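A.B. asks: Just need the structure, nothing else, for what follows:
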Amino acid sequence: MGKTSGASPISIAASWLRQAKFEEGPWHNVFSLATINSSGGASCRAVLVYLLEDDQFTFCTETTSRKNAQISHNPQVALSVYWPNMSRQVRLEGVARMGDQSLSDRHFSTLPHGARIMAHASLSGVPGDPDDVARKAQKLERELCGREVGRPDYWRAFTFEPTFVEFLENCKGWNQRCHRFIYNEESGGWQDWFINP
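C.D. replies: Model prediction:
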C-alpha cells in the first residue's frame, strides 16, 4: 500500500462530479444510496446528488420515505457512482443529516414544475393508487393556475459528510491499468493510500 499526495478527497470527488456533468450527460449525478434498517438489513436505491458551493454533497427525499426512516434510525450511509465515459468510480461512506428549511427550499426551487407538482400529489413510500395520484396532480394544476409551487413540509434536503472515500480510475492505455486510492478520516484529518485494484 502506498501513500498518495494528500489532496482533499472531498474536493477531488466534487471535481470529478463537475467534470461528469459534461462527460456523462444529464444523469451524471445519479448515485446509489445504501442505508441500514432497524433489523440491520441493507437497502439501496438511486438518488440525485448535488453539490453546494463549499463542495458539500446533498440529496433530497420525503420524510414519509423508507430511506428517511432508516437514516433517522442510523445516519451511517454509503453513496457510490460509476461514470462509464470517464472510466471512474467513487464510493463514499459517512453520515447523512437532515438539512435546514432554507436548504430544502433552495433545492425544491430547482426542480422542474412537474416534479414539484408530483411532490404534492404523491407521498414517497406510502401505499397509494397511480390513478389517484394523477387526479391529485391534475387538480393541483388547476388550482394553482400558473402560480409558483411551494415546497411541502415533508420534502427535505439532506447533507452528507464523508468519513471514507474510495476512487477507482481506469487509465486508458496499452495496459488498461486501474488506479485505486482510499481516504479515511482520522482525528480530524485524512489518511490516504494507494491500494491494489
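
A.B. asks: Going by C-alpha atoms from here, please, whenever you check contacts or count neighbours.
C.D. replies: Noted.

A.B. asks: Pull the residues that contact stretch 177-193.
C.D. replies: Residues outside stretch 177-193 that contact it (C-alpha atoms under 8 Å, 6 or more residues apart in numbering): 1-6, 8-9, 163-171, 194-197.

A.B. asks: what about burial for those residues, which qualify?
C.D. replies: By neighbour count, with 16 or more other C-alpha atoms under 10 Å, the contacts of stretch 177-193 hold 9, 163, 164, 165, 166, 167, 168, 169, 170, 194 as buried.

A.B. asks: before we go on, could you also do this sequence so I can check it against the first one:
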Amino acid sequence: MELPQDPIERFAALFEQAKKAIPVDPNAMIVASVGADGRPSARVVLLKEFDARGFVFFTNLTSRKGQELLGQPFAALVFYWAPLERQIRIEGRVERVSEAESDAYFQSRARGSQVGAWASLQSQPLPSRELLEERVETVTHQYEGGQVPRPAHWAGLRVVPDRIEFWHARPSRLHERLVYERDNGPWRTTLLYP
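C.D. replies: Alright, predicted model coming up:
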C-alpha cells in the first residue's frame, strides 16, 4: 500500500471533502489542553487556517484555554467528520502567530465579534447577562464610527504538529488508522491496529 508522504496535503484534500459534505462549520475542531494541575480540558473552536507550519485558531489569551495553552504549550486537536466517516487527530506544540497575522484576522471578523472580543472577560464568572450587554454597549459606543482595534489579549495560536493520525471507518470496526510522526525531520508513517 502506497502511503502519502505529506499529512498536510492529505488533510487539505479531506478538508475539501468535508466542506462539501458538512454545511455548517466543517472547520469545527476539539482543542484539548492541560492546566498547571495536570487536569485536561477540551472545547470546540474553529480552525481558521492551516499550512505546513501548522493549524491556527484565535482566542482570548486570558481565557482558561489561552492560559492553559500558554502555560503548557502543547495541544491535541480532533476533527470528526461523520458524513465522511473520518477522524483526524493532531498533536503538537503551541506557538503564537505573529502580531500581523492576528491583526489581519481580527480585522476580517464581523464588527460584532470584534466588539465581543473587548466586552467578554472570557471564562470569568459573569454576574448577569445584563452586565455583558452593558459592556457590549460601552465598547460599541467607544469605537462608534471607527475601526475596532485588536485587543492585546486576543491572538492566534498555531499547533505545530509532530503527530497526525488519520482514522477511516471500516466494516466490522476494522478501521484504518495511519499515523504520521516527526522529530525535526521528515514525516514517518505507521499503520496502527484498529
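
A.B. asks: related to what we said a few turns ago, secondary structure and distance to residue 138 of structure 1 added to the buried ones among the contacts of stretch 177-193 of structure 1, as CSV?
C.D. replies: Listed next are these as CSV, based on DSSP: H, G, I helix; E, B strand; the rest coil; distance: C-alpha to C-alpha, whole Å:
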residue, secondary structure, distance to residue 138 of structure 1
9, helix, 45
163, strand, 44
164, strand, 44
165, strand, 43
166, strand, 45
167, strand, 45
168, strand, 45
169, strand, 46
170, strand, 47
194, strand, 54
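
A.B. asks: Adding distance to residue 74 of structure 1, write those residues out as TSV.
C.D. replies: Formatted as TSV, those follow (distance: C-alpha to C-alpha, whole Å):
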residue	distance to residue 74 of structure 1
9	24
163	15
164	17
165	19
166	22
167	25
168	27
169	31
170	33
194	30
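
A.B. asks: can you name the two of these that are farthest apart?
C.D. replies: 163 and 170 (23.7 Å; C-alpha to C-alpha).

A.B. asks: tell me the strands in structure 1, going along the chain?
C.D. replies: Assigned strands in structure 1, in chain order: 2-3, 30-36, 42-48, 50-51, 57-62, 76-83, 88-98, 155-170, 178-186, 189-195 (criterion: DSSP state E).

A.B. asks: Quick check, central residue of structure 1?
C.D. replies: The centroid of structure 1 falls nearest to residue 49 when counting by C-alpha atoms, centre = their mean (3.1 Å).

A.B. asks: need the contact list for that one.
C.D. replies: 29, 30, 31, 57, 58, 59.

A.B. asks: how near is residue 81 of structure 2 to residue 71 of structure 2?
C.D. replies: 30 Å (C-alpha to C-alpha, to the nearest Å).

A.B. asks: who has more neighbours, the two?
C.D. replies: Each of residue 81 of structure 2 and residue 71 has its neighbours counted (other C-alpha atoms under 10 Å); residue 81 has more, 21 against 13.

A.B. asks: so the more buried one makes contact with residue 19?
C.D. replies: No - counting by C-alpha atoms under 8 Å, residue 81 of structure 2 does not reach residue 19; the two are 9.8 Å apart.

A.B. asks: what sits in contact with each of those two?
C.D. replies: By C-alpha under 8 Å, 6+ apart, the residues touching both residue 81 of structure 2 and residue 19 are residue 26.

A.B. asks: and the counterpart of residue 86 of structure 1 in structure 2, how far is that from residue 171 of structure 2?
C.D. replies: Matched to structure 2 by TM-score structural alignment, residue 86 of structure 1 sits across from residue 84. According to C-alpha to C-alpha, residue 84 of structure 2 and residue 171 of structure 2 sit 14 Å apart.

A.B. asks: These two: who's more crowded?
C.D. replies: residue 84 (14 against 6).

A.B. asks: what sits against residue 71 of structure 1?
C.D. replies: For residue 71 of structure 1, the contact set (C-alpha under 8 Å, 6+ apart) comprises 35, 36, 77, 96, 97.

A.B. asks: Equivalent analysis for residue 87 of structure 1, please.
C.D. replies: Here residue 87 of structure 1 is in contact with 169, 170, 171 (C-alpha under 8 Å, 6+ apart).

A.B. asks: Can you tell me which of these is closest to residue 119 of structure 1?
C.D. replies: Among these, and counting by C-alpha to C-alpha, the member closest to residue 119 of structure 1 is residue 169, at 36.8 Å.

A.B. asks: number of nearby residues for the residue nearest to that closest one when sequence neighbours are not counted?
C.D. replies: Take residue 169 of structure 1 and drop its neighbours on the chain: the residue closest to it by C-alpha to C-alpha, 6 or more residues apart in numbering is residue 88, 4.5 Å away. For residue 88 of structure 1, the neighbour count with other C-alpha under 10 Å is 19.

A.B. asks: The one 4 residues further on too?
C.D. replies: Using other C-alpha under 10 Å, residue 92 of structure 1 has 24 other residues around it.

A.B. asks: ok, and the closest non-adjacent residue to it?
C.D. replies: Counting by C-alpha to C-alpha, 6+ apart, the residue nearest residue 92 of structure 1 is residue 165, at 4.5 Å.
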